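Peer 1: missing the sequence, but the structure's below:
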């Protein structure tokens, strides 16, 4: 029995390679963040520049970023990122990892890239003795929530995020310390 090749069938996409981002990747990280902000319906909120990310990704900053690359017509093409930083749990007495942003360009989704990001982040946590890997997900992003459940993640429903920023943060700071 021979197997015929169907010329109308699209070959599977090439696997993505993961690599650590450096300051030289600042502009591509900024672009991916802008795309993520657009997806999350807040394009005006993404004000960070390539220079901001170049500074943030300096060695020893406590901020890490993995990039996913595929071979494109002009060479390697970045198609996704996972940007994280270290946290600390007083309950565990150990560092943890906060995944600030995970984004895969729409045309490269459902190829295992996000799962590869999580596998690598989990390995980093294990290598470094981190006790947690945590992140936020928007309430309306049910596809992401479903994916996270397949990883074994669970929502922390008993906690509510609180925030001070912009004018409110500046106003609080201007009040000075409460204790003389």
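Peer 2: Right, received. Where do you want to start? Just so it is clear, the structure is predicted and the values come from calculations on it, not from any experiment. Numbers count the residues shown, from 1 in each chain.
Peer 1: C-alpha only now, for contacts and for neighbours.
Peer 2: Fine.
Peer 1: Which SSE is immediately downstream of the lengthiest helix in the chain?
Peer 2: What stands out as the longest helix in the chain, according to DSSP state H, is helix 113-128. On the C-terminal side of helix 113-128, the closest following helix or strand by DSSP states H and E is strand 133-135.
Peer 1: Just the buried positions in that next one, please.
Peer 2: 133, 134 (16 or more other C-alpha atoms under 10 Å).
Peer 1: who does that strand touch, helix- and strand-wise?
Peer 2: If you count contacts as 3 or more C-alpha pairs under 8 Å, 6 or more residues apart in numbering; DSSP states H and E, strand 133-135 packs onto strand 94-104, helix 113-128.
Peer 1: just so I know, which of these lies nearest residue 16?
Peer 2: helix 113-128 (6.6 Å; C-alpha to C-alpha).
Peer 1: Select the longest strand from the protein.
Peer 2: The longest strand of the chain (DSSP state E) is strand 75-89.
Peer 1: And here is the other one:
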């Protein structure tokens, strides 16, 4: 298995995986719009970076992240938005490899920490994050404002 940063050639597989993620969370299992993905990841001002876990040509999973500023003082943090391992590749160390790659990316970018959220009703994810030696943090409440 190798972890690589996604390129414009990966838009189609990212689109399919986004559909799988929607299905996993109970939404409509429709692929993501390739043009929106291309604009978000590969235009002049990318919104995120995607790491892909591969076994040969097969994509096993992805991690999508952005850098946030400020973190502590004037530090930067790496914010993991999505960690997803495709069903056939689960329990094979893919998520752990992606998390390790995220730590490497954060260190390379000079970040002081890696941060993420997890759904309270996803016990498998919560158990996995606990195996990393992390504990849930108190003190923040998550908000979301939808735009028209």
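Peer 2: It's in. It should be emphasised that the depicted structure is a prediction, and the values quoted were computed from it without experimental measurement.
Peer 1: if we can go back for a sec, as a markdown table, the helices and strands packed on strand 133-135 of structure 1 with mean neighbour count and distance to residue 167 of structure 1 would be great.
Peer 2: Formatted as a markdown table, these follow (neighbours: other C-alpha atoms under 10 Å; distance: least, C-alpha to C-alpha, whole Å):
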| stretch | mean neighbour count | distance to residue 167 of structure 1 |
| --- | --- | --- |
| strand 94-104 | 19 | 23 |
| helix 113-128 | 16 | 35 |
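Peer 1: if we compare these, which one ends up closest to residue 171 of structure 1?
Peer 2: Among those, strand 94-104 comes nearest to residue 171 of structure 1, with 26.2 Å by C-alpha to C-alpha.
Peer 1: what range in structure 2 matches that closest one?
Peer 2: The aligned range for strand 94-104 of structure 1 in structure 2 is 75-85, by TM-score structural alignment.
Peer 1: Any idea how far that stretch is from the middle of the chain?
Peer 2: Relative to the centre of its chain, stretch 75-85 of structure 2 is centred 6 Å away, using C-alpha atoms, centre = their mean, to the nearest Å.
Peer 1: Now do that stretch: everything it contacts.
Peer 2: 21, 60-71, 94-95, 98, 102, 106, 110-117 (C-alpha atoms under 8 Å, 6 or more residues apart in numbering).
Peer 1: at 6 Å what do you get?
Peer 2: Identification of contacts with stretch 75-85 of structure 2 by C-alpha atoms under 6 Å, 6 or more residues apart in numbering yields 60-71, 106, 111-116.
Peer 1: Ok, stretch 63-75 of structure 1 next?
Peer 2: Residues contacting stretch 63-75 of structure 1 (C-alpha under 6 Å, 6+ apart): 16-21, 76-85.
Peer 1: switch to 8 Å and redo it
Peer 2: So stretch 63-75 of structure 1 is contacted by 14-22, 56-57, 76-86, 113, 117 (C-alpha under 8 Å, 6+ apart).
Peer 1: chain center to it, what's the gap?
Peer 2: The gap between where stretch 63-75 of structure 1 is centred and where its chain is centred comes out at 14 Å by C-alpha atoms, centre = their mean.
Peer 1: can you check stretch 102-109 of structure 2 too?
Peer 2: Relative to the centre of its chain, stretch 102-109 of structure 2 is centred 14 Å away, using C-alpha atoms, centre = their mean.
Peer 1: again with stretch 18-28 of structure 1
Peer 2: Counting by C-alpha atoms, centre = their mean, stretch 18-28 of structure 1 comes out at 13 Å from the chain centroid.
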